[in-house]
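> predicted model and sequence below, questions to follow.
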Amino acid sequence: MFWLLFLFVSGLKVLLIPSYKSTDFEVHRNWLSITHSLPLSKWYFEDRSEWTLDYPPFFAYFEWLLSQFAVYFDANMLKVENLNYDSRTTVLFQRFSVIITDLVYAFGVKRCLESLGIATKYQKLAGTVSLLFNVGLLFVDHIHFQYNGFLFGILLFSIALILEKKFIKGAFLFAALLNFKHIFIYVAPAFGVFLLKDYVFNKEIREIVVVKFLKLVIAAGTCVALSFGPFIDQFPQVLSRLFPFKRGLTHAYWAPNFWAIYNFIEKVGVSVLKKSSGVSTSSGLVQEFDFKVLPNIPPMVTFLLTGLMMIPCVLKLWKSGTKDSFLRAITICSMTSFMFGWHVHEKAILMTIIPLGLSSLSDFKDAKWFIFLSIVGHYSLFPLLFPIDLVIIKYGLYISYICAINLLYTRVFKGLKLSSFEKLYLCGFAFLTLYEYFIQHVLRLTHRMPFLPLMMCSVYCAFGVLYFYVNYYSEFVFDKRGDGKVKSKRK
């Protein structure tokens, strides 16, 4: 059943090949050309394109590896000067490269389900469908264009290894993941604390504590050395690419987090007080802005706030140290970074939804929150797929996915349902859709306020994400689910 569903989803991905592709397609084509045509010493200095290489070295090596096959499809795509090159063979190669590397994700899903010891038929089916058919990955990777499935596959493999108590291998793989895409540092506190609790200071593992700690350090250090070693002479330049702090507090489209609400309050304040706002935070530009009503937020404030908000989570994880609490801590750490981080992209919501999908298979409350966040979080990705000819595709995939997981999870758990308040909130998405495709045009606001539907989507989703965050976090910290003592209500 697992591989049959994988083949079905892969076929669906093939059908999406001709669909809209974002600027990220050119980003990765440019990286192919940089790593193939230039010496390694120039990879992080090349700037003929605005889409400069800004991922860690392991991902650059990954692009180089892909380029060794790309040359047989269309060598012109590997010329650095061929900006915005998108021949038919280039499109086919890049699209299929994402589909093929999704095998890593599939094996990661399968390994995690095995490591969790999923027992019942409907549990296995729910886990397989919710993860393999994750509609957010279809949106982001196979329409918008990225390689998140490949990266999440590595994350799931590392989780599975740690759950199986293969701590050094799991730590090595997670360290490798950080050297593919540094955004996964969001969940590093959960990994670090759990490894210390369940491995380094675990008295049942009869090794000297210092030796165990050194093994973890060597595993992580080996990855860093392999990744950054060839770039040691240009380390400051690489870091400047990895952490570009001049992009502003929020992305062009506000990710549905705390700062989206903060931006919205600023917009209302500017309007009420009739202040001149200069360049607007909702102008669709990626840059820093000066707030006129609320205080400006520098990067350091977001880092400190994110770190402080993670403290109760990691303390709870240290106290309990169970597999269940580890999975929930990954979810909470990723969501904390999503809520309060600097220049967060909307796509980062998948870093919360996918780990939550693992814990949802064995806990009644987690299952409810997984359904709720899947509805809110995946809807918040719709602005990425803005062309009008994608309306049927994105709504069709979205509704199919939500119906599928709702049906399966209600078979796994008795009495699984959302509260009246939650249902009422979710009904608001029908109004958002109606406004964007009908009311906005009837009111003739399309040209006067072109970004209003985006702001409405971002802010409305932000309240839903905040509601999930507060409730899920408090349940983890204050009740005993994090200790693995609450039994699931499975059939």
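That came in fine, so what should we check first?

> please count neighbours and contacts with C-alpha atoms only from this point.
Noted.

> what residues are up against Thr105?
Quick fix: residue 105 reads Tyr, not Thr. Going by C-alpha atoms under 8 Å, 6 or more residues apart in numbering, Tyr105 touches Gly149, Phe150, Leu151, Phe152, Gly153, Ile154, Leu156.

> and the last one, how far from Ile162?
As defined by C-alpha to C-alpha, to the nearest Å, Leu156 lies at a distance of 10 Å from Ile162.

> which of the two has more residues huddled nearby?
Using other C-alpha atoms under 10 Å as the criterion, Leu156 and Ile162 rank with Leu156 on top: 27 against 24.

> contacting residues around the more buried one?
Tyr105, Gly108, Val109, Arg111, Cys112.

> quick one: the helices in the stretch 1-150 of the chain, in order.
Remark: helices assigned in the stretch 1-150 of the chain by DSSP state H, counting those that start in this stretch are 2-15, 23-37, 57-70, 88-115, 121-132, 135-139, 148-163.

> before we go on, here's another structure to hold up against the first:
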Amino acid sequence: MEKKKAKKTTHVGDSARDGAGAGAAADADSDSPWRWLTHRGLLPTLSFVSLFGLLVRAAVSLHPYSGAGTPPKYGDFEAQRHWMEITINLPAKDCKLLMRWTVLCSDVMVFFPAVFYFWFVYTRGSSRGGERCDAAWHLAMLLINPCLILIDHGHFQYNCISLGLTVGAVAAVLSQKDLLAGALFSLALNHKQMSAYFAPAFFSHLLGKCLRRKNPFFEVSKLGLVVMGTFAVVWWPYLYSSDALLQVLSRLAPFERGIYEDYVANFWCATSVLIKWKRLFLTPKLKLFSFIITVSTCLPSMIHQISSPSSQGFLYGLLNSSLSFYLFSFQVHEKSILLPLLPASLLALDDPSLYKWLTHYGLLSMFPLLHRDGLLLPYMTLNALYFLLYHVPRDKRDSEVTGSSAAYPILSTFSVCCYFGLHLVYLIMHPPEKYPFLFEALIMIFCFFHFALVAIYTNKKQWTLSKHMLSNKEKKLI
């Protein structure tokens, strides 16, 4: 009976966390504020969290967008409007509602279904006490991501499409539908080339799985055909002419913009305070440097998944590869932090502190951008909402990390003070005339330091997963 029960409670994330006793978990379930919702069943839980997420998005969309009222450059809203050739000759005010509506529809049609798919796959097969409340909390973390909402529905972009396709591909991998995963991720890559941040993780994990099957060559060939077939369908309108194809390809990598833009919290921008990369090296050299460092920092995670692929290792691999691209690749934007935040949100149930810190500092790293867009009120509101959603359900959610080091409370307190201090300084003080972007630089360096620490932690965590799994198996045998 005990063996059957243990098998029944197996769950994709169980390998990365130590389960509490069934009685303690049941008590936690009965005491959780989420119980009023989860005890009503699955459909009401999905409906309520989804509707709340849509209301938050709609509320944010009522605020200004990127470049509103700032001719002649405008911003992402105007760029997307022209790119889609919708009402080109009409003023932006006449089509704002339509454009906002298209982003909301993209969320409903792509991102939400993908999140539901992942959520079902990730939480299926487990009936531990307290899991229903944890699962509802996880769904809220996935759908009410403040960074994604502020960028897509405030600043204005369509990241929800490529990120939704990526989440669907991840869910397909976890449910052993590798061909579907290949097709979905290929669509994500074609929608937004920044999805390449996840490519090393998908490649290494799927290759590692193929190498462990009876006919590795056949398995790799199937995946290759699916990927090439998907690309062929998407690119079919441009294949009639080599000139048309080359024109599209030339626009995919804007190298002429330089190795970084504005004040993004990555290695190149943070170190440019001391090393003037753009002055010392030409673009070809910088492209080579960024390529070598990005690939080198991705390799440990890739080697891990090729040698010992696992579901949890794959999720950490996604986070590690996207962090490597964010920190070291060429032409990174502030908004690119959305890509590492995606796998961090998928891991939120197993590593909540990681998601909390990455979200808070991801928000801070985009604060100057969002402030320029006139999105201060939704920024502060969503920051507070995220804090409440994260902490109210489980006050002990951070207990494991807090107890892991005696220095943690001191460092954490100092970091939080700097976090709020930088917000206040940016809002109420004026920088020196000689250094007009001093505060942006301070925020950028501060966030880069935290992102680098997260990258070190997650790489170490991925490589210790196999040891953790082994120790769990030994405990079960005892």
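In hand now; what should we look at? Keep in mind it's a predicted model, so treat the numbers as computed, not measured.

> now the TM-score, please.
Once superposed, chain against chain, the TM-score is 0.79 (TM-score structural alignment, normalised by the length of structure 2); 407 aligned residues with a C-alpha RMSD of 2.5 Å.

> re the thing from before, which of the helices of the stretch 1-150 of structure 1 sits closest to Phe291 of structure 1?
Nearest to Phe291 of structure 1 among these is helix 23-37 (28.5 Å), distances taken as C-alpha to C-alpha.

> any idea how far the closest one is from the chain center?
Chain-centre distance of helix 23-37 of structure 1: 21 Å, with C-alpha atoms, centre = their mean, to the nearest Å.

> give me the number of residues near the aligned partner of Ile159 of structure 1 in structure 2?
Counting by TM-score structural alignment, Ile159 of structure 1 lines up with Val170 in structure 2. The tally of other residues near Val170 of structure 2 (other C-alpha under 10 Å) stands at 31.

> does Val170 of structure 2 really touch Phe118, like I thought?
Yes: using C-alpha atoms under 8 Å, Val170 of structure 2 makes contact with Phe118 at a distance of 7.2 Å.

> and Pro256 of structure 1, which of the three is it?
Secondary structure for Pro256 of structure 1, judged by DSSP: H, G, I helix; E, B strand; the rest coil, is coil.

> tell me the counterpart of it in structure 2.
Match for Pro256 of structure 1 (TM-score structural alignment): Ala265.

> need the contact list for its match.
If you count contacts by C-alpha under 8 Å, 6+ apart, then Ala265 of structure 2 has Leu327, Glu334, Ser365, Ile443, Met444, Ile445, Phe446, Cys447, Phe448 around it.

> excluding its backbone neighbours, what's nearest the match of Ile159 of structure 1?
Residue nearest to Val170 of structure 2 in three dimensions, not counting chain neighbours: Ala181, with 6.7 Å by C-alpha to C-alpha, 6 or more residues apart in numbering.

> quick one, the strand or helix carrying the one you found and helix 159-174 angle?
Ala181 of structure 2 is part of helix 178-191, with elements assigned from DSSP states H and E. Helix 178-191 of structure 2 and helix 159-174 are oriented at 160 degrees to each other (axes from the mean of the first three to the mean of the last three C-alpha atoms, to 10 degrees).

> ok, then the element right after helix 178-191 of structure 2?
Using DSSP H and E, the next helix or strand after helix 178-191 of structure 2 towards the C-terminus is helix 199-210.

> next, the buried residues of the longest helix along structure 2.
In structure 2, ranked by residue count with DSSP state H as the criterion, the top helix is helix 438-477. For helix 438-477 of structure 2, a neighbour-count test (16 or more other C-alpha atoms under 10 Å) marks 439-448, 450-452, 454-455, 458-459, 462-463, 465-466, 468, 472 as buried.

> who's in contact with Asp483 of structure 1?
Neighbour list for Asp483 of structure 1: Ser320, Gly321, Thr322, Asp324, Ser325 [criterion: C-alpha under 8 Å, 6+ apart].

> just give me the match in structure 2 for the third one.
Which is Thr322 of structure 1. Taking TM-score structural alignment, Thr322 of structure 1 has Ser310 as its aligned residue in structure 2.
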